[in-house]
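> A predicted structure for the sequence below; I have some questions about it.
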Amino acid sequence: MTRADQTEIRMRIVIEQPVPGVLHSLQSGDDIPLDPKRSEAGERLAFDFPIRIAPGPGFFGDQVRREGPERRFVYIRIGQSAGDPSSPWSRRMKIDIHDIEQHLLDRATAGDGVIELSVNGTGKDGTPACATVQVAGRRIA
């Protein structure tokens, strides 16, 4: 698939209730933290980035990772992985994007807004959520 067959849209991942003081960042490339930020008192964190979509749908971009023929996801780096060497955590959240509903993709392609995915940033044990996290909400913002 050529880049000419792809349409750029905007994405936003919102981390709701992150563990206060813990650095989070997008992952770009193989090991590069991007746009690091931390919550001081549990306020939400938002990460905006472009992706490209193609018929199928196919998902492409610097933040898009692949697993198998269909699964596409974005990593949020946490703690040491996000660039904080003093953090007790070195984790990543895996946030699936391959299952975004077609009507949201259509609206984003038409320029109606940003696809926003929200996830809970704190695990059941009170530490930063990691591994595959469930998307709590999807909408056009």
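Good, I have the coordinates. Residues are numbered from 1 along each chain as shown.
> Please count neighbours and contacts with C-alpha atoms only from this point.
Noted.
> Name the surrounding residues that touch stretch 122-129.
Q17, P18, V19, V22, I78, M93, N120, G121, C130 (CA atoms under 8 Å, 6 or more residues apart in numbering).
> And the residues you listed, which of them are buried?
Listed as buried from these are Q17, P18, V19, V22, I78, M93, N120, G121, C130; burial here means 16 or more other CA atoms under 10 Å.
> show me where the chain has helices.
Counting by DSSP state H, the chain has these helices, from start to end: 102-109.
> let's bring in a second model and compare:
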Amino acid sequence: MAKADQTDIKLRIIIEQPVVGVLHSLQAKDDQPLAPKASRAGEPLLFDLPIRVAPGPKFFGDQVRRFIYIRIGQSAGDPSSPWSRRMKIDIHDLDAALLARAIETRGVIEIVVNGTGKDGTPACATVPAIRRRLAEG
């Protein structure tokens, strides 16, 4: 699809309740960790990224595949971590009205997920959104 048919928007992934001390990062296009960070005291981790939206909607960007991937532990660049995981966050089911408002207002779509699984370890696989909202850009 031609870039002329695509609109830039901002996306923010917020990982609430991450496991303290475990490195998380976006997954770059070359599958390498990008912007790794860890929670020191349970504070949320924020990852901002640009994406492009085309009619359909279809999504494009350096971190966009079928999902937005968050690498965890060894996968995020910490060789001493006991975990080597990826968290998958689906953006293809974003509400059309939310997308339209983000485009109109140049706001940031925030997707909040829980960073800790039921067993107390870092959440992985497909992680459902707790909430999605539009924040000011």
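Here it is on my side, so go on. Because the structure is predicted, anything quoted here is derived from the model rather than measured.
> rewinding a little: just the ones of the buried ones among the contacts of stretch 122-129 of the first structure in strands?
Among those, the residues falling in strands (DSSP state E) are I78, M93, N120.
> Can you tell me, leaving aside adjacent residues, what's nearest to the counterpart of the second one in the second structure?
Yep, that's M93 of the first structure we're talking about. Using TM-score structural alignment, the equivalent of M93 of the first structure in the second structure is M87. Counting by CA to CA, 6 or more residues apart in numbering, C124 is the residue found nearest to M87 of the second structure once chain neighbours are left out, at 4.3 Å.
> what do we get in the first structure for that neighbour?
C124 of the second structure maps onto C130 in the first structure, with residues paired by TM-score structural alignment.
> List the residues that contact D106 of the first structure.
Counting by CA under 8 Å, 6+ apart, D106 of the first structure touches no other residue.
> Spell out the residue ranges of the strands in the second structure.
7-16, 24-27, 33-37, 45-54, 58-60, 68-73, 84-89, 108-114, 125-126, 131-135.
> between these, which gets nearest to D95 of the second structure?
The closest of these to D95 of the second structure is strand 131-135. By CA to CA, the value is 9.1 Å.
> quick check: angle from the closest one to strand 108-114?
Per axes from the mean of the first three to the mean of the last three CA atoms, to 10 degrees, the angle that strand 131-135 of the second structure makes with strand 108-114 is 150 degrees.
> helices and strands around strand 131-135 of the second structure, which ones?
If you count contacts as 3 or more CA pairs under 8 Å, 6 or more residues apart in numbering; DSSP states H and E, strand 131-135 of the second structure packs onto helix 96-105, strand 108-114.
> corresponding residues in the first structure for the first one?
Alignment note (TM-score structural alignment): helix 96-105 of the second structure is matched to residues 102-111 of the first structure.
> for the matching stretch, which positions count as buried?
For stretch 102-111 of the first structure, using 16+ other CA under 10 Å, the buried residues are L104, L105, A108, T109.
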